[in-house]
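A.B. asks: coordinates only, sequence not included:
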């Protein structure tokens, strides 16, 4: 279970090194090449930290059940984020935390996402964009899965809105923001 309100999104080595020195336990890894993933996750674990790999945004590996299986079994990722049902199923069957990423663009995408989440039963749903009034309440009317907000988070007020709206956590690549909240 993820127990922190901010999930730093790491996509470069400099930010990764800063994360290792900070107090957050969990992070999301994306935009790295597959060849670096084993070393990244190993370093996280050596620092008593955990990494969630965004399978749709890792270069050099398929975001399907086989790529996910490799990421869980060989790389030892602690969790997987994906928009792909097969990746979520593979994460679950390999005892990795599973996060289904969904994009809310209209009522049709909402219902399609609800049906997918209900069928897959991921550990978490990541909703993009995060700042959708009442989205957690609407989602929980259909499925009781914890929600993470992602995308378009610009300041501490946005984080507060998401958390007060029922989101368990907020993911952000805005390093200055997650570092300011960390202090």
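C.D. replies: Nice, I can see it. Given the structure is predicted, the values throughout are model-derived calculations rather than measurements.
A.B. asks: all contacts plus neighbour counts: C-alpha atoms, from now on.
C.D. replies: Will do.
A.B. asks: does the residue nearest to the spatial centre of the chain count as helix, strand or coil?
C.D. replies: In the chain, the C-alpha nearest the mean C-alpha coordinate belongs to residue 81, at 5.1 Å (C-alpha atoms, centre = their mean). Three-state call for residue 81 (DSSP: H, G, I helix; E, B strand; the rest coil): strand.
A.B. asks: in addition, the following structure is provided for comparison:
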């Protein structure tokens, strides 16, 4: 592993996925080192990131959930120029490419809903010139699928979605995920 994001995630495998300001305040009471911001808009994302940012953590903004910014590369430029975010989360390869160009960490999110989704992950993993730093697969409570994706992925895997207790965390990590992301606040404090 050769980048700070991987090291921090490997050493702190629980990622807080924050959906609102109340959750962010609760998250700030925990020891999590990576925070996924899953809310906000063009007018307040800088304030949200500032509230989340501490010296030793990594803040990732979910571009697809940010209100008021298009799914275009200029939205990544806005995040880079106007916030202290360390990186982005998205389902769009073009945003991954732009974020890499401007020096942001990247998480490419996949929704694994059927076998075609697995084929798509394998195709993108083998053919795309620009690879994300990590991929996140949802839902994250599929040990057999996590193992398969970890085998075919060139980058580390985060399991997210529907992870709600210690058993889910242990299962995902034992299946090969480098870390998990969850909005379940009790898990942030495990």
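C.D. replies: Yep, it's here. In this text the structure is predicted, and so the values were computed from the model without any measurement.
A.B. asks: after superposition, what is the TM-score?
C.D. replies: Remark: TM-score between the superposed chains equals 0.90 [TM-score structural alignment, normalised by the length of the first structure]; 180 aligned residues with a C-alpha RMSD of 1.7 Å.
A.B. asks: list the contacts for the residue nearest to the centre of the first structure?
C.D. replies: Residue 81 of the first structure sits next to 52-56, 88, 98-101 when contact means C-alpha atoms under 8 Å, 6 or more residues apart in numbering.
A.B. asks: aligned partner of it in the second structure?
C.D. replies: Matched to the second structure by TM-score structural alignment, residue 81 of the first structure sits across from residue 89.
A.B. asks: go on, residue 152 of the first structure?
C.D. replies: Checking TM-score structural alignment: residue 152 of the first structure goes with residue 162.
A.B. asks: do the same with residue 130 of the first structure
C.D. replies: So, by TM-score structural alignment, residue 130 of the first structure is matched to residue 140.
A.B. asks: likewise for residue 53 of the first structure?
C.D. replies: Correspondence of residue 53 of the first structure to the second structure, assessed by TM-score structural alignment: residue 61.
A.B. asks: pretty sure that match is touching residue 88, no?
C.D. replies: Yes - at 4.7 Å, residue 61 of the second structure counts as touching residue 88 under the criterion of C-alpha atoms under 8 Å.
A.B. asks: could I get the full set of helices for the second structure?
C.D. replies: Taking DSSP state H, the helices of the second structure run over residues 4-11, 21-27, 45-52, 73-82, 93-101, 115-127, 143-152, 166-174, 185-188.
A.B. asks: in the second structure, what stretch matches stretch 63-71 of the first structure?
C.D. replies: Going by TM-score structural alignment, stretch 63-71 of the first structure sits over residues 71-79 in the second structure.
A.B. asks: and the matching stretch, which residues are buried?
C.D. replies: 71, 73, 75-77, 79 (16 or more other C-alpha atoms under 10 Å).
A.B. asks: grab the longest strand from the first structure for me.
C.D. replies: strand 97-103 (DSSP state E).
A.B. asks: run through who's touching that one.
C.D. replies: With C-alpha under 8 Å, 6+ apart as the test, strand 97-103 of the first structure has contacts from 1, 52, 78-85, 88, 91-92, 109-110, 113, 117, 122-129.
A.B. asks: what's the answer for stretch 75-82 of the second structure, then?
C.D. replies: 46, 63, 69, 85, 88, 95, 98-99, 102, 104.
A.B. asks: relative to residue 182 of the second structure, which of the residues you listed is nearest.
C.D. replies: Distance to residue 182 of the second structure across those (C-alpha to C-alpha) is lowest for residue 88, with 16.4 Å.
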